[in-house]
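*Asks:* sequence first, predicted model second:
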Amino acid sequence: MTTDDDAIALRLDRDHVFHSWSAQAHLNPLVIAGGLGSTVWDHAGRRYLDFSSQLVNTNIGHQHPRVVAAIQEQAATLTTVAPATANLTRGRAAERVLSHAPDGFSSVFFTNGGADANENAIRMARLHTGRDKVVSAYRSYHGNTGAAVVATGDWRRVPNEYARAHVHHFGPYLYRSEFWATTPEQESERALHHLERVVQAEGPTSVAAILLETIPGTAGVLVPPPGYLAGVRAIADRYGILLILDEVMAGFGRTGQWFAFDSFDVVPDLITFAKGVNSGYVPAGGVILSEPIAKTFDDRVFPGGLTYSGHPLAMGSIVAALDAMADEGIVENAAAIGRDVLGPGLAELAATNPLVGEVRGLGVFWAVELVKDQATREPVDAALMGRIKAGALARGLLPFLADNRVHVVPPCVVTPDEAATGLGLLTEVLAEVA
């Protein structure tokens, strides 16, 4: 492969591909031709350490041989089958997913990704409770389908807000507290008070579910303060409301746990997942149903379905990915990388670079919030973020940028040396632009 192939790929992309969340005339996408583990490259052989995991989904890394082989094997056996049929690979995939869920979860509804997982979880909650409203957070992203995008809290909701019955609240974010809090405990207590008042003001008997990302990802890797998620669970129980935890980005190893909520002593009623369950090798997601909700549809038709629900190629990739993660200690590796490399390294960066306002995260799920002034906490602008992206790519580091943040989100298989190298490159870039 040569630079000519890169030019052809870019020309075809710009001539014919319509990109998401973008003004089409201003794009200049990076060409990626291949990858292995934590590294990707273009056709000319320029290599990049992938500190983005693409869209924070390649938890098992690029081209894991067991997952690739499983897809090939399934393709040679049965490439597709209707969702109404029974299929051994689909059953095994459901069994593997449920093996990592808490007790009391009995079934999985497979979807094509995270958005339609949240879409169907909302539908299940409404049908189970007979209520309509869903309370979600302003700092959140739940997907680009009808109900999921309206439940989203960020700017992407506004141009798509053609349906209501969703109510938003402010969740905890101590660095930019909406509650004048000065400690994590205050932030948790006041955020919970605000959430309960929202529920009360909306009318508790009209609220079907509280939908939260266990750790909001695109919104800034906002690790909940002590007691917050347990407090949300208590509010939901008090008013007969279901708790849906969105684990699309945070689940399957990203935080150093199989599910992010495993760190917070809370059990939801519905769990949504995608991304890390098979690292996006084939589009897949789903809803994990607790037994009471599943039983709602024992004798009542669930009015939802997808042509590719439980697609065999996706199911084969899930079985292989989850088996490989368990056998190879990949979740444990993510925890160790966060504890021993990323956490200490980012703390040192925060102590030495005046642009860094705060670092936060777990496992291989971190955000570096950048500010013009550490006292005022004014965010840096898009121009500076553009310089950071250019500097990182020039050094062979593929970053994930969102608003005024650099998200440090390498694959869960990243080695200590790779993590240290990536941190060193990021430190160089931020020192250069500071």
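*Replies:* Here it is on my side, so go on. Numbering: from 1, shown residues only.

*Asks:* could you use CA atoms for every contact and neighbour count after this?
*Replies:* OK.

*Asks:* ok, residue 11 to residue 29 distance?
*Replies:* When distances are taken as C-alpha to C-alpha, to the nearest Å, residue 11 and residue 29 turn out to be 10 Å apart.

*Asks:* buried residues in stretch 396-414?
*Replies:* In terms of neighbour count (16 or more other C-alpha atoms under 10 Å), stretch 396-414 has its buried residues at 396-402, 404-414.

*Asks:* which ones among these map onto strands?
*Replies:* If you go by DSSP state E, the buried residues of stretch 396-414 have 397-398, 400-402, 405-408 in strands.

*Asks:* residue 232 sits in which helix or strand?
*Replies:* Element membership of residue 232, judged by DSSP states H and E, is helix 228-238.

*Asks:* so what secondary structure elements neighbour that helix?
*Replies:* With contacts taken as 3 or more C-alpha pairs under 8 Å, 6 or more residues apart in numbering; DSSP states H and E, helix 228-238 sits against helix 184-202, strand 242-246.

*Asks:* give me the distance between the nearest residue to residue 400 once chain neighbours are set aside and residue 257.
*Replies:* Closest residue to residue 400 in three dimensions, ignoring its sequence neighbours and counting by C-alpha to C-alpha, 6 or more residues apart in numbering: residue 52, at 4.7 Å. From residue 52 across to residue 257, the span is 19 Å (C-alpha to C-alpha).

*Asks:* below is structure B, check it against A:
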Amino acid sequence: MSSDLPAATAEDDATALRLDRAHVFHSWSAQGRLSPFVVAGGAGSHVWDHAGRRYLDFSSQLVNTNIGHQHPRVVAAIQEQAATLATVAPSTASLVRGRAAQKVLEHAPAGFSHVFFTNGGADAIENAIRMARLHTGRDKVVSTYRSYHGNTGAAVAATGDWRRVPNEYSRGHVHVFGPYLYRSEFWAATPEQECERALRHLERVIQAEGPESVAAILLETIPGTAGVLVPPPGYLAGARDIADKYGALLILDEVMAGFGRSGAWLALDHYDVRPDLVAFAKGVNSGYVPAGGVMISEEIAATFDERVFPGGLTYSGHPLAMAAVVATIEAMEDERIVEHAAAIGRDVIGPGLAGLSERCPMVGEVRGLGVFWAVELVADRETREPVGADVMAKVKAACLERGLLPFLADNRVHVVPPCVVTSDEAAEGLALLEEALAEASLGGAAARA
């Protein structure tokens, strides 16, 4: 901050909150019940408010600041691009856009040739669905109940959780249960059984819907908001086989799981599977400027060589976003950030959460990869009854009191720090989380007594 600017104070936090409550309409919320958390700045794995209180960011905001807050190379690239060309129409050829597409495709599966840039993950899903429908001449999209694909027409209809229900205006969406052994819908006792039965369920639904009507199977490679549901070995490959058997496409949603989050460039790199389309956003430039896109295989791209693709966005491939993409990917390559995320998950977060599970009776299961983990909280380990919203509120409050910024969903705490989190920071965050869970657990025990 320039020295001629006034120092930030707690009064600025109060002003930020007052203006927010007076004028800002928040997503997924009853507006009258909100008391937003104020963030004034950040660096690496930390954020702080105007008064200077620091928080270790174990949320990566919305699981998107993979490269951390205010990475200097990305900030400098945005500044340089802004001084050169701040915006340009998507119909033009732009060097920075071409470089961004090239960098993205360097980490795509073999046989991918093009990128359609969007403003974020939801419209990436929207356009992937559009491409699948036009390529196949079919209408239906099969996705899972435990999923989140975005808040636009087809994307939210493809979503499986509660947010779909008041927004079902898009046609042609069918849902199935995906694998989730801890709460199996298939009475499975092993990962192998869960995989086999989930695939059988998927195929039977496609058969019942009429295979000739199904354009695509849409899956989050690792369902994120739904609980970091790491698929059992063979599930994604099996979904690929089913798609091929019935002439449907396989779309993988890597919006949350991609670009280092799972300890790989794309989460699909952990599995023997090649999709037809890949949706991405979030970690591709850590959200420094809104950006997303669809990686398109050669076969799908060829569909539109002589046929007009009926889709477009004013800010598709926006220069500032593209500069952030190039700088992010290059920094992640040069600094080996993806490899670092894998090591942190393997050596620190995974073992740390395993120990937490042993010590904390409220933990039902931990699961994850890289810097992409979920801690499922239960009222009773035998029945696996989820804890209620009152307990989760206590967990959140206890985390914030200790300077830990958590990501909570349903009965889970998602451990999702930036990919650049250090070993010491990760260990500190896990220790703070354990303290918060102990406090919330004691409160629950006192209430039951």
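*Replies:* Good, I have the coordinates. Since the model is a prediction, treat every value here as computed from it, not as a measurement.

*Asks:* quick TM-score on the pair, please.
*Replies:* The TM-score (TM-score structural alignment, normalised by the length of structure 1) is 1.00; 434 aligned residues with a C-alpha RMSD of 0.4 Å.

*Asks:* just to revisit the earlier point, so for residue 149 of structure 1, which of the helices and strands packed on helix 228-238 of structure 1 sits nearest?
*Replies:* strand 242-246 (13.2 Å; C-alpha to C-alpha).

*Asks:* how big is the offset of the helix or strand just after that closest one relative to structure 2?
*Replies:* As assigned by DSSP H and E, the chain's next helix or strand after strand 242-246 of structure 1 is strand 270-273. Taken against structure 2, strand 270-273 of structure 1 registers an average deviation of 0.2 Å after superposition, with mean C-alpha distance after the TM-score superposition for structure 1.

*Asks:* kindly name the residues of structure 2 that line up with strand 270-273 of structure 1.
*Replies:* Here strand 270-273 of structure 1 aligns to structure 2 at residues 277-280, judged by TM-score structural alignment.

*Asks:* and stretch 282-302 of structure 1, by the same measure?
*Replies:* In the comparison with structure 2, stretch 282-302 of structure 1 aligns to the range 289-309 (TM-score structural alignment).

*Asks:* from start to finish, how long is the matching stretch in a straight line?
*Replies:* Across its full length, stretch 289-309 of structure 2 reaches 25 Å end to end, with C-alpha to C-alpha as the criterion.

*Asks:* other residues contacting it?
*Replies:* Under the contact criterion C-alpha atoms under 8 Å, 6 or more residues apart in numbering, stretch 289-309 of structure 2 has outside partners 105, 108, 111-121, 123-125, 127-128, 131, 135, 255, 276-282, 284-285, 317, 320-322, 324.

*Asks:* among these, name the ones in helices.
*Replies:* When helices are assigned by DSSP state H, the members of the contacts of stretch 289-309 of structure 2 inside them are 105, 121, 123-125, 127-128, 131, 135, 320-322, 324.

*Asks:* out of the residues you listed, who's nearest residue 64 of structure 2?
*Replies:* Here the nearest of those to residue 64 of structure 2, counting by C-alpha to C-alpha, is residue 121; it sits at 10.8 Å.

*Asks:* how much space separates the residue nearest in space to the middle of structure 2 from residue 377 of structure 2?
*Replies:* The central residue of structure 2, meaning the one whose C-alpha is nearest the mean C-alpha position (C-alpha atoms, centre = their mean), is residue 256 at 2.0 Å. To residue 377 of structure 2, residue 256 of structure 2 is 22 Å away according to C-alpha to C-alpha.

*Asks:* check residue 220 of structure 2 too.
*Replies:* Following C-alpha to C-alpha, the distance that separates residue 220 of structure 2 from residue 377 of structure 2 is 23 Å.

*Asks:* before we move on, back to that, what residue in structure 1 is paired with the residue nearest to the centre of structure 2?
*Replies:* In structure 1, the residue equivalent to residue 256 of structure 2 is residue 249, according to TM-score structural alignment.

*Asks:* quick check, its match in contact with residue 58.
*Replies:* No: at 10.3 Å, residue 249 of structure 1 and residue 58 do not qualify as touching, with contact defined as C-alpha atoms under 8 Å.

*Asks:* and for these two, which residues touch both?
*Replies:* Overlap between the neighbourhoods of residue 249 of structure 1 and residue 58 consists of 275-276, taking contacts as C-alpha under 8 Å, 6+ apart.

*Asks:* with that, I have no additional questions.
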